[in-house]
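Asks: Sharing a model that was predicted from the sequence below.
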Amino acid sequence: MREGPDIARIASLVGDPARANMLSALMDGGALTASELALEAGVGLPTASSHLAKLGDGGLLSQSSQGRHRYFRLAGPQVAAMLEAIMGVAETAGPKRARPGPRDASMREARVCYDHLAGEHAVAMLDGFFTRGILDQGKDGVVMGKAGPSFFAAAGIDLSTLPGKRRPVCRACLDWSVRRSHLAGSLGAAILDRILEQKWARRDAQSRAIRFTPPGRRAFERTFLA
């Protein structure tokens, strides 16, 4: 047996259509019950429970209990990043599904990717950060640029609270719909939190889409894209 990570095992877990649908349903960073995930997967509850056990054993899901219910969520941002990257490959390699409708157009524009902003707005934001020296592309990935600390302080984001979290502050995440990178890491999560706190946008109740209000879009563009 070759040394190294067992790619085939992870690929087999994600590759089952029912399990893929369950994982996709958790890409908004939320938690769902087994019954809710069974509906997402289009399978019965016993079958769903078997799939969830395999995903848990494989390290892709975590679970917690509240009262009589068990809730499942993605095991962490690394799992979400993997799924987003697979979606990017699936978008370019056939066979393709039918062309997305209006709801999917909203998803391409702005959506939640686990806990940070993805889509066209997020890709444009990261491009602008690089152009203005707010972030830089270092040899080990995305790093804070010289203009970053003052910029984020003015935007209402306290960088001093981010390094203590058990994850990178800045990380590039391949965007499946644009096929270029958006910003992940604790900084990406803080930016999305700021957008929602300011009520510039809200999460769509039926999908991962982020829907900006007209004034909110202008405020977002002034703050993060100008």
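Replies: Perfect, thanks for sending it.
Asks: Going by C-alpha atoms from here, please, whenever you check contacts or count neighbours.
Replies: Noted.
Asks: E40 touches M22, doesn't it?
Replies: Yes - contact criterion CA atoms under 8 Å: E40 and M22 qualify, at 6.1 Å.
Asks: More neighbours: those two, which one.
Replies: When neighbours are counted by other CA atoms under 10 Å, M22 comes out ahead of the other of E40 and M22, with 28 against 19.
Asks: residues making contact with the helix or strand harbouring that one?
Replies: Element membership for M22, per DSSP states H and E: helix 17-25. Helix 17-25 has contacts (CA atoms under 8 Å, 6 or more residues apart in numbering) with 13-14, 37-38, 40-43, 51-52, 55, 74, 83.
Asks: The structure to be compared is supplied as follows:
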Amino acid sequence: MKDGPDISLIASLIGDPARANMLTALMSGKALTATELAAEAGVTPQTASTHLARLEQGGLLRFRKQGRHKYATLASADVAQLLEMLMGIAAQAGHTRSRTGPRNQALREARVCYNHLAGTRGTQIFDHLIGRGLLIEQGDDLSLSLSLTPPGQQFMRDFGIDLAALDRGRSPLCRACLDWSERRSHLAGSLGRALLSRIEDLGWARRDRDTRIVSFTPMGQRSFDALFG
């Protein structure tokens, strides 16, 4: 018997098609009921309850109770990052479940990855911040970390981001998340979440809660490109 973490358990939980569909649906960051997840997975509510119990026991999701209802969410941002990476591997290997169409292209352009912006627009933010020296990468591939430079901190404040409030939170400020469609990094962490919220508050874009697509208005596209290059 080998020592160390048992990745086969996690792989088996994600590997079931019904459970994979449930987890993917939760990538929107929205809490869903067992009935809603059953519809996403195409299974009966009873079967969905069994799958959800296994996912909870495996540490991939958690439940929140509100009134008479229980809502499922992904257990953490780490789970979302794992799913995003698996999507990238699947896409690179050609394992897709439908033909490429307008919805697929919209997802590649801009989408929600748990609670931050992904797709072409997400990597555009990351590349701009790195290119201007507002965000720097430190360490090596095994222990890579990101941090805002003083000009980067001022850039965020000017954009209306309350960095002091983010620093008081428990989540890391900056994290790199491998984008499944771009195969490059986009920005996660509490700063990534705050940037998406600010973009929505300004009316530049809105998220589709059913598909994860983030749709930019024409004005929003121009403003986004003017700020992020």
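Replies: Good, I have the coordinates. Since this is a predicted model, take the numbers as computed values, not measurements.
Asks: Do you know the score for how well these two fit?
Replies: Aligned and superposed, the two chains score 0.96 in TM-score terms (TM-score structural alignment, normalised by the length of the first structure); 225 aligned residues with a CA RMSD of 1.2 Å.
Asks: hmm, back to that, the helix holding M22 of the first structure: average distance to aligned residues in the second structure?
Replies: Superposing on the second structure places helix 17-25 of the first structure at an average distance of 0.2 Å from its equivalents, by mean CA distance after the TM-score superposition for the first structure.
Asks: Please point out which parts of that helix sit buried.
Replies: By 16 or more other CA atoms under 10 Å, the buried positions in helix 17-25 of the first structure come out as 18-19, 21-25.
Asks: Could you count how many residues lie near the aligned residue in the first structure for G160 of the second structure?
Replies: Using TM-score structural alignment as the criterion, G160 of the second structure maps onto G156 of the first structure. When counting by other CA under 10 Å, one arrives at 12 neighbours for G156 of the first structure.
Asks: List the contacts of G156 of the first structure.
Replies: Going by CA under 8 Å, 6+ apart, G156 of the first structure touches R194.
Asks: now D201 of the second structure: how far from I161 of the second structure?
Replies: From D201 of the second structure across to I161 of the second structure, the span is 11 Å (CA to CA, to the nearest Å).
Asks: which residue sits closest to the residue nearest the centre of the second structure, ignoring its sequence neighbours?
Replies: What sits nearest the mean C-alpha location of the second structure, by CA atoms, centre = their mean, is C113, with 2.0 Å. Leaving aside its sequence neighbours, C113 of the second structure sits nearest to M27 (CA to CA, 6 or more residues apart in numbering; 5.9 Å).
Asks: Over to L86 of the second structure?
Replies: W180 (7.6 Å).
Asks: Need the counterpart of that neighbour in the first structure.
Replies: Match for W180 of the second structure (TM-score structural alignment): W176.
Asks: what residues are up against that match?
Replies: Listed by CA under 8 Å, 6+ apart, the contact set of W176 of the first structure reads 84-89, 91.
Asks: Please type out the PyMOL selection for whichever of the residues you listed turn out to be buried.
Replies: In PyMOL, a selection of the buried entries from those looks like this (16+ other CA under 10 Å):
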select buried, resi 84+85+87+88+91
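Asks: Check the burial of the aligned residue in the first structure for L52 of the second structure by counting its neighbours.
Replies: Aligned counterpart of L52 of the second structure in the first structure: L52 (TM-score structural alignment). Neighbourhood size, L52 of the first structure [other CA under 10 Å]: 23.
Asks: From D136 of the first structure, how far out is L52 of the first structure?
Replies: For L52 of the first structure, the distance to D136 of the first structure - CA to CA - is 39 Å.
Asks: before we move on, what about L23 of the first structure?
Replies: Distance, L23 of the first structure to D136 of the first structure, by CA to CA: 32 Å.
Asks: now swap in L126 of the first structure and tell me
Replies: Distance of L126 of the first structure to D136 of the first structure, given as CA to CA: 10 Å.
Asks: need the longest helix for the first structure.
Replies: Ranked by number of residues, the top helix in the first structure under DSSP state H is helix 77-92.
Asks: circling back: out of D201 and I161 of the second structure, which sits in the busier spot?
Replies: Between D201 of the second structure and I161, counting by other CA under 10 Å, I161 is the more crowded of the two (18 against 11).
Asks: What sits closest to the more buried one if chain neighbours are left out?
Replies: Closest to I161 of the second structure by CA to CA, 6+ apart is A194, at 6.8 Å.
Asks: And the one you found? What does it align with in the first structure?
Replies: Under the alignment (TM-score structural alignment), A194 of the second structure maps onto A190 of the first structure.
Asks: Is its match part of a helix or strand, or is it coil?
Replies: Three-state assignment for A190 of the first structure (DSSP: H, G, I helix; E, B strand; the rest coil): helix.
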